[in-house]
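> the sequence isn't on hand, but the structure is:
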């Protein structure tokens, strides 16, 4: 029912992005990504658009570009480094074409004709975006340092957890998941 309401409220959004709903991520993460596609994540730019004033709209990390959802999740240098590591981990081509949230999801949706592999990659992509957002918030609100290897470990753990709980895929060993050995890890 909720999906139907969302589809009707956004017109053809579901037709443009059907893969948003077809993964093993929790509902709150799916909604986060759906809102990110629409630019409705509370970044400085989005909040300023809603009338909240800031001394500047610059990204609090790089201070080069305005903080909007595409900068935060795709083009911010830290995010670019994370996407490069994620692509290396899942053994797909470089993330150099990831310029915004939509390009990331379109890439994931077209990556494989195998439905399970595609769903798996989209789940990893959702875990990546969610981890970037959560770590951004930890940095801003708690002053915690964000390190590439820690964020990458968070992504692997989240995706593994979601896959273990929400899918019928049985992963034999953590080491196979950590190495993203698709052939060896699934029954």
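Perfect, I can see it now. As the structure is a prediction and not an experimental result, all values here were calculated from the model. Numbering: from 1, shown residues only.

> drop to CA atoms for contacts and neighbour counts, all remaining ones
OK.

> count the neighbours of the spatially closest residue to residue 158 that is not a sequence neighbour for me.
In this structure, residue 158 finds its nearest non-sequential neighbour in residue 127, 6.1 Å apart by C-alpha to C-alpha, 6 or more residues apart in numbering. Neighbours of residue 127 under the rule other C-alpha atoms under 10 Å: 27.

> and the strand or helix carrying residue 127, how far out from the chain middle?
Following DSSP states H and E, one finds residue 127 within helix 115-142. On the basis of C-alpha atoms, centre = their mean, to the nearest Å, helix 115-142 sits 4 Å off its chain's mean C-alpha point.

> for it, packing partners?
helix 27-37, helix 77-90, helix 101-110, helix 148-166 (3 or more C-alpha pairs under 8 Å, 6 or more residues apart in numbering; DSSP states H and E).

> A further structure is provided below for comparison with the first:
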């Protein structure tokens, strides 16, 4: 079984001490296979591909978890380095790999849990009309 060009990330991910559902979530994030508005738009005509919270741009995986104002607030409140929040990346997997190379295992597991909570907060906003404040996520 090969890991491809991101071998370091995938091997480290499966060794993190966190819930299996969070590791699977991060695997899906890395492969950008979660149902983002930009993905749904490519399948379904007439679907809005903008950010459901702010509508300002195309909702990509990076936007939802890192670049959306709500996600930036959550990451900033959590004390994550601004260099990782504001640095530009083309793909989510590159961002995750950079983080994995710098953070220790405990910090990375905490960050993955934070990203999972950001994703759930996004979904609660879309499907239930509820959104938590950044400091509560």
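Perfect, thanks for sending it. Note that this is a predicted model, so its numbers are computed, not measured.

> out of the helices and strands packed on helix 115-142 of structure 1, which is closest to residue 14 of structure 1?
Residue 14 of structure 1 lies closest to helix 27-37 among those, at 9.6 Å (C-alpha to C-alpha).

> okay, the closest one sits on what stretch of structure 2?
Alignment note (TM-score structural alignment): helix 27-37 of structure 1 is matched to residues 20-30 of structure 2.

> start to end distance for stretch 13-27 of structure 2?
The separation between the terminal residues of stretch 13-27 of structure 2, taken as C-alpha to C-alpha, to the nearest Å, is 8 Å.

> tell me the contacts of the residue nearest to the spatial centre of structure 1?
Among the residues of structure 1, the one closest to the centroid is residue 129, at 2.3 Å (C-alpha atoms, centre = their mean). By C-alpha atoms under 8 Å, 6 or more residues apart in numbering, the contact list for residue 129 of structure 1 reads 33, 73.

> that one -> structure 2?
So, by TM-score structural alignment, residue 129 of structure 1 is matched to residue 115.

> that match and residue 3 of structure 2: what is the separation?
Residue 115 of structure 2 is 23 Å from residue 3 of structure 2, by C-alpha to C-alpha.

> cool, residue 118 of structure 2 as well?
For residue 118 of structure 2, the distance to residue 3 of structure 2 - C-alpha to C-alpha - is 27 Å.

> those two: who's more crowded?
Set side by side, residue 118 of structure 2 and residue 3 show more neighbours around residue 118, with 24 against 10, by other C-alpha under 10 Å.

> show me what contacts that one?
Residue 118 of structure 2 sits in contact with 65, 71, 74, 137, where contact means C-alpha under 8 Å, 6+ apart.
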